[in-house]
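> Pasting the sequence and the predicted coordinates here, then a few questions.
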Amino acid sequence: MSASIAIAEQRPLLIELLTEELPPKALAALGAAFAASIEKSLRENALLADDSATTSFATPRRLAVRLDKVLSQAPERPFTEKLMPAKIGLTESGEITPALAKKLQAKNLGHLTAAELIRESDGKQDVLFATGVAPGAILAETLQAAIDQAIDSLPIPKVMRYQLADGKTSVRFVRPAHGLVVLWGGDVLPAQALGLQSGNVTQGHRFLGAADIVIRDALSYESQLREDGKVIASYQKRRQAILDQLNAQADALDASLGEGDEVDALLDEVTSLVELPAVYVGQFDPQFLAVPPECLILTMRLNQKYFPLFEPEGGKLTHRFLIVSNMRIDDPSNIIEGNERVVRPRLADAQFFYETDRKEPLAGRVDTLANRVYHNKLGSQRERVERVRDLAVHIAGLLGANTAHADRAALLAKADLNSNMVGEFPELQGVIGAYYAAADGEPDDVVLAIRNQYQTRVDAPVTNASLTSAVLFMAERLETLAGIWGIGLAPTGERDPYGLRRAALGLISAYEQLHAGGFLKISANALDLDALLAYAVCLFPAGTLSADTAAQVRDFILERYRNQLAAQHERSVVDAVLAVNPPLHQVQSRIQACAEFAGLPQAASLSAANKRIGNLLKKAEGSQTGVDAALLVAPAEQALQAAIEAVAPQAQAQFEAGDFTASLATLAQTSGAVDTFFNDVMVMDDDPAIRANRLALLGRLHQLMNQVADIARLAQ
């Protein structure tokens, strides 16, 4: 650092690492992590002003950060250092012992004398402390560690090893690095990284900018790159510039970019591929629009990084697309024509695959699934299809759905796996099968079921038109959960290669939306989860799955539901409801009922009493009988019996009708009698008959109270 720099002077700091092209899908994360790590290190060393702002830069060939108020040296800070007990650190005459001298030297406090140490009691003995003022960290001395930490902590998807210019040394990084800029104001601070020494020279756009750009100071970095280097260094500014150009071109053509996460993901990716974006319009032969649009959209977005354009009304695909180029030039005709030449064979391939596949009906591909392994322990996809068919017909029968259509949808659901189109574009599973089924004249609900089978969840109330979809959706997930779990492939930690967590949540969503659509009455349980899982397990050859698969999968599904619900409701309420293993479509209503019950004035005492009753019944398990009115001798137990008999019929009727809120409110009327009973009655009476009778009375109340939920779990 220059000798002219004053202590505690404040300037902006710039650090840039120039590299070869970085992985586009990781660029945004790498840029953010690099900036955050440098900021964290400097702040921990008190080298940043409180109001210092941090700006992150990331382009395909650089990671950089600018911090606008960085101190040359951090302020001094007072310290108190605990040393050791006084009896060990000082001699009888008060001199420093060798042990303490060694300790002081290790802490760079060897200059202190015994008189300068503080002696205080910690409640057990006298302890020696050193106090003083420590000098603040010096930027030039701590910066290297900050850079090293930032590089080491980058979320690099895949590290590569490359050799440095000396031909001997090799380093590991995400891509070869070619330059390191470290500027504090206009001064270069000494640092090194990946075999590079810091300087003030960077590079511009590969084709449009200056090869070498001398950065004047940290504040001029962004403007110099823009003006001399033809590079928009800020990731966010570059992204916004691309979006603005895309929207302008789409508006000029009276078109739309479309909607959904795919558009945002593509925008992020192209932002990571260009340094000076320019958007141009391309087009393809309209004849290709005869191919299912998903095929054309996928190949343009996935393979070519183009933005397909859609009609603003109805969203129909047009024959135009937008190209995000890294070359902003006056005459882009060569760029446009080149991209149009490149995309044509891609679209022609899609057209060929589609027309070739259409020569055979979708149903004709089903038997070829016998040649495709589902899992070596679970057989082929053809065998799996038969299990899903059986489940689909069973579920359709329980719901009163069209069993023939459910069977047909399950038969055809996986038939497109051996099509040319899915072989080229695996992402089109189900989608292309639905097109082929429609072309074959399959029923509309069968076509919809094939198309929707890979959705993450059922996201709208089920209708008559979508009932077959819901049936296939459930059947496929039940088969997956039972089979994959049953052969010992349950999720572990973050690993869930077969998507069992997703399958469980999807199954839950089907129950919710079947109920929302009126196909699962709140007062009934047409689709008992335990029964469905047991049915699914029986479809596999004997000995294939572990014996307790159904129970384990049931618990797994409920645990996934518990985690989902706990984000929306009180955990105690969720636990209370799920503890009684309710039908899945009743869970939300029961949670609402418990939440309202918890707000009643009687809730606390009833919950506590319920917990107490449960403990008593556990201790006396097996000794309960029916209630004998003749043995109810105490007025309090007679009053409790009368209270139960008064509310039980109504509470039971309300429960069976699915009015859980009203059922709990009715049972809350017993609160006074319950409190009096526990105040006045000794349950565990010496007389075995009276004791058993009282336990039976409490058991009757416990059974009524815990139909909706385990009320004891609401007790604080």
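Thanks, I have the structure now. Numbering: from 1, shown residues only.

> From here on, just use CA atoms for contacts and neighbour counts.
Fine.

> Need the outlier residue of the chain, farthest from its centre.
S93 (65.8 Å; Cα atoms, centre = their mean).

> which SS state does L616 fall under?
With DSSP: H, G, I helix; E, B strand; the rest coil as the basis, L616 sits in helix.

> tell me the contacts of the residue nearest to it when sequence neighbours are not counted?
Sequence neighbours aside, L695 is the residue nearest to L616 in space, at 7.8 Å (criterion: Cα to Cα, 6 or more residues apart in numbering). Applying Cα atoms under 8 Å, 6 or more residues apart in numbering to L695 gives the contacts 616-617, 620, 624, 683.

> Can you tell me the element L695 falls in?
Using DSSP states H and E, L695 sits within helix 688-705.

> Distance from that helix to the middle of the chain?
47 Å (Cα atoms, centre = their mean, to the nearest Å).

> One more: stretch 359-373?
Using Cα atoms, centre = their mean, the offset of stretch 359-373 from its chain centre is 36 Å.

> go on, stretch 30-47?
That offset, for stretch 30-47, works out to 25 Å (Cα atoms, centre = their mean).

> which parts of it are buried?
The neighbour-count check on stretch 30-47 (16 or more other Cα atoms under 10 Å) flags 30-39, 41-43, 45-47 as buried.

> Kindly report the same for stretch 298-309.
For stretch 298-309, using 16+ other Cα under 10 Å, the buried residues are 298-301, 305-309.

> Could I get these in JSON lines, plus columns for secondary structure?
JSON lines is the format used below for those (three-state DSSP):
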{"residue": "L298", "secondary structure": "helix"}
{"residue": "T299", "secondary structure": "helix"}
{"residue": "M300", "secondary structure": "helix"}
{"residue": "R301", "secondary structure": "helix"}
{"residue": "K305", "secondary structure": "coil"}
{"residue": "Y306", "secondary structure": "coil"}
{"residue": "F307", "secondary structure": "strand"}
{"residue": "P308", "secondary structure": "strand"}
{"residue": "L309", "secondary structure": "strand"}
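
> between those, which is closest to R62?
For the buried residues of stretch 298-309, the residue nearest R62 by Cα to Cα is K305; the value is 21.4 Å.

> here's the one I want to compare it with:
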Amino acid sequence: MTIQNLLVELFVEELPPKALKKLGESFAATLVEQLRAQGLAAADSQVTAFASPRRLAAHVTAVSAQAANKAVQQKLMPVAVGLDASGNASPALLKKLQALGADVTDPVAAVAALKRAPDGKGEALFYDSVVTGSTLVVGLQKALEEALAKLPIPKVMQYQLETDCELPGWSSVNFVRPAHSLIALHGAAVVPVKALGLTAGNSTQGHRFEAKVSPLVLAHADQYAEVLQKDGAVIASFVERRADIVRQLQAAAAQVGGGVRPIEDDALLDEVTALVERPNVLTCQFETEFLDVPQECLILTMKANQKYFPLLDAAGKLTHQFLVVSNITPDDASSVIGGNERVVRPRLADAKFFFDQDRKKTLESRVEGLSKVVYHNKLGTQGERMARVCAIAKAIGQQLGGDALAQQAELAARLAKTDLLTDMVGEFPELQGIMGTYYAKNDGLSDAVANAIGDHYRPRFAGDELPSNDIGVVVALADKLETLVGMFGIGNVPTGDKDPFALRRHALGVIRMLIEKDMALGLPELLALAAPVFGNKITDPSVLLIDFIYDRLSGSLREQAYSPQEVDAVMALRPARLGQVGEFLSAVRAFAALPESPALAAANKRIGNILKKAGEVDAHVNVALLQEDAEKSLHAMMQRLLPESEAQFKAGDYTASLQTLAALRGPVDAFFDDVMVNAEAMDLRLNRQGLLKSLHVAMNRVADLSRLAA
């Protein structure tokens, strides 16, 4: 059996750059997965993915020319169906064997070759056969078709191929881009597979302008990357090409000097890697007068429109120089540099023009314009939304900081969305909030209010910074609560993986602010402030929304270092102040580590079940009705420990509060060993239930400890 390395390459027109990395990874992964499934590639076969602007390829080690034969046992039918009373084959059995290719000329011998084995309630007949291993031609054809079918193509295009037959005509092909050639090499041998109207060969194309040879002919599968780089001027590996760009960017920045560094942006780096076949980094510059424009505007236009890498100084401030990743390497790069500088200048001029024009109008003068912008057909305009956010922000600010904070938060909320009406944000929506901060400062507003305008979108994503001041926190909370309450109130609830209004992200933002800022506001209290501002536009969604937010919090905590049991124990009580959740979890973890914990958790679960069956129980104990020594001992210990535990709880020492209760293990165990809770005498039963109710309340202030029981 011949074992060689395999190379498959599909050469196409320029692929969509933002999708190239995933396309390359998917193509290689599916190809090797299918080859392994057919026994053509070993479990330890290594696959190397290649992806450049005009090619997808994969190199797989240790691929067989033919898979090994495989023994297969197939269930035929129950014995009662396949054999008659004399043990002879039934017509149904003979027909089944014939369909499988078995020799049935001698029915007795055919039956003798079968195996009988228990199958459920009875016996069944099984047929053993050997399946011939797939050849590489057949197996690779299947693997290639599967790899192409599973490509995460963002948008399919249709193109025509001239038919290869006597009658002239055209056939349609659906693929991400028109394909021009296909390589399939098993060692030095061509594997004659077909795809997209192409038949595999051993030749491809190199760089459009700088290849030394055209076409490039490969003598062996292992020569692919070397031949492409040496003769084709192409770095075929996406990973290697990306690393080369990073190295060149850093070298170019070092040559500029002054401690400058290229901006860090993985998405931009991936996109540029997908645009070039052999990168060449060049240093360019623009006029320093453009630096008067906020650097976020200049950086965005250079990255988004031109795919340039701006250079920042040691303090993170934009310089007038930038780096270009060119796809050609001329002897004299001055024309390439000059061309890029000419191209970027109008873009920066547009940004400067927008900035200058926007500053001619105050943000306050734009407030009225929000009433002309539709927010949602059921929730009104942006003006109506702004009024709701203002009302919520004022109410939250009043609760947290009195009149001063309420007034500042209301002002910031009133102006927070006005930059949506500016030319700059109209051109670059990503700058909303950021431009509002600049324009607010230009209007003479305080830094605190101006920064709150920009911060009210935070946190924008997982790990993003929270608003920098109290005003920003209040407005950000109000903005996210308005979105959540409004959308839930009209029935726009996330389902499955669909969340068009990013409500999960908004919920996590609310959670992070309440926890990390340790805000003295409970979640139900916040929703009670937000829901009334909608009037009759919505149905109050508080119950559903609270469940949604607690679910998001539980999921977030499970992704951290906490066990599911710890999270369930704390979240079962739905703590109103989310800022206490971390301390509750720490206390539960410390309690769970105590030797008394398992027994007390189990007892707590038992107590909960007893009280649940009992219905409404008053947490009151009549000492005169305590008869058994075990219940007297438990009551006495509770009288000593519960006040201490409660005082520790009120002081915020939740760990000590739970650990104090750990001393109850012995009395609790003795109580359940010696005392009949549901005594026949009603007064004794109610008194003992009252004793357990008092204990249950004390034990479950921090968390539902029964969730820790195995």
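Noted; the coordinates are in hand. All values derive from a computational prediction rather than experimental measurement.

> Let me see the TM-score of these two.
The TM-score (TM-score structural alignment, normalised by the length of the second structure) is 0.94; 694 aligned residues with a Cα RMSD of 2.0 Å.

> now, the most widely separated pair of the buried residues of stretch 30-47 of the first structure?
Greatest spacing in these, by Cα to Cα: L30 and A46 (24.5 Å).

> coming back round to it: show me which of the contacts of L695 of the first structure are buried.
616-617, 624, 683.

> Helix, strand, or coil at the nearest residue to A413 of the second structure once chain neighbours are set aside?
Using Cα to Cα, 6+ apart and skipping the chain neighbours, the partner closest in space to A413 of the second structure is C390 (5.2 Å). Secondary structure, three-state DSSP: C390 of the second structure is helix.

> tell me the contacts of C390 of the second structure?
Contacts of C390 of the second structure (Cα under 8 Å, 6+ apart): 409-411, 413-414, 478.

> Tell me which residue of the first structure lines up with it.
Under the alignment (TM-score structural alignment), C390 of the second structure maps onto R389 of the first structure.

> Could you check how far that match is from L529 of the first structure?
18 Å (Cα to Cα, to the nearest Å).

> Distance-wise, check the most centrally placed residue in the second structure relative to T437 of the second structure.
Among the residues of the second structure, the one closest to the centroid is A462, at 9.6 Å (Cα atoms, centre = their mean). According to Cα to Cα, A462 of the second structure and T437 of the second structure sit 22 Å apart.

> and if you look at I490 of the second structure?
32 Å.

> Look at the two and report which has more neighbours.
T437 (24 against 15; other Cα atoms under 10 Å).

> residues contacting that one?
Per Cα under 8 Å, 6+ apart, neighbours of T437 of the second structure: 450-454.

> Include distance to A603 of the second structure, secondary structure and neighbour count when you put those into CSV, please.
Converted to CSV, these look like this (distance: Cα to Cα, whole Å; DSSP: H, G, I helix; E, B strand; the rest coil; neighbours: other Cα atoms under 10 Å):
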residue, distance to A603 of the second structure, secondary structure, neighbour count
A450, 56, helix, 28
N451, 53, helix, 24
A452, 51, helix, 32
I453, 53, helix, 34
G454, 52, helix, 26
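
> Just the closest of those to A267 of the second structure, please.
Nearest to A267 of the second structure among those, with distances taken as Cα to Cα, is G454, at 23.4 Å.

> Please say which position in the first structure that closest one maps to.
In the first structure, G454 of the second structure lines up with R451, judged by TM-score structural alignment.

> sorry, back to before: let's have the buried residues of stretch 298-309 of the first structure in TSV, adding distance to F660 of the first structure.
Formatted as TSV, these follow (distance: Cα to Cα, whole Å):
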residue	distance to F660 of the first structure
L298	48
T299	52
M300	53
R301	50
K305	54
Y306	54
F307	52
P308	51
L309	51
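
> From those residues, pick the one nearest S469 of the first structure.
Ranked by distance to S469 of the first structure (Cα to Cα), these are led by L298 at 24.1 Å.

> nearest residue to the counterpart of the closest one in the second structure other than its sequence neighbours?
Under the alignment by TM-score structural alignment, L298 of the first structure pairs with L300 in the second structure. Closest residue in space to L300 of the second structure, ignoring its immediate chain neighbours: F428 at 7.9 Å, by Cα to Cα, 6+ apart.

> G491 of the second structure matches what in the first structure?
In the first structure, G491 of the second structure lands on G488 (TM-score structural alignment).

> what helix or strand does its match sit in?
Using DSSP H and E, no helix or strand contains G488 of the first structure.

> which residues touch it?
Taking Cα under 8 Å, 6+ apart as the test, what G488 of the first structure contacts is S546.

> By neighbours, which of the contacts of C390 of the second structure wins?
With neighbours defined as other Cα under 10 Å, the most crowded of those is A409; it has 33 neighbours.

> That one: what's its closest spatial neighbour, skipping adjacent residues?
A409 of the second structure sits nearest to I471 (Cα to Cα, 6+ apart), 5.2 Å away.

> The alignment partner in the first structure of that neighbour and Q236 of the first structure, how far apart?
Taking TM-score structural alignment for the superposition, I471 of the second structure sits opposite T468 in the first structure. As for T468 of the first structure, its distance to Q236 of the first structure is 45 Å (criterion: Cα to Cα).

> what about these two, which has more around it?
More neighbours surround T468 than the other of T468 of the first structure and Q236, with 32 against 16 (other Cα under 10 Å).

> so what corresponds to H635 of the second structure in the first structure?
By TM-score structural alignment, H635 of the second structure lines up with Q641.

> Also I538 of the second structure?
Using TM-score structural alignment, the equivalent of I538 of the second structure in the first structure is L545.

> which SS class is that match?
coil.

> which outside residues touch stretch 153-169 of the first structure?
Under Cα under 8 Å, 6+ apart, the answer for stretch 153-169 of the first structure is 26, 29-30, 33-34, 37, 170-176, 195.

> Max pairwise distance over those: which two?
A29 and S170 (25.3 Å).
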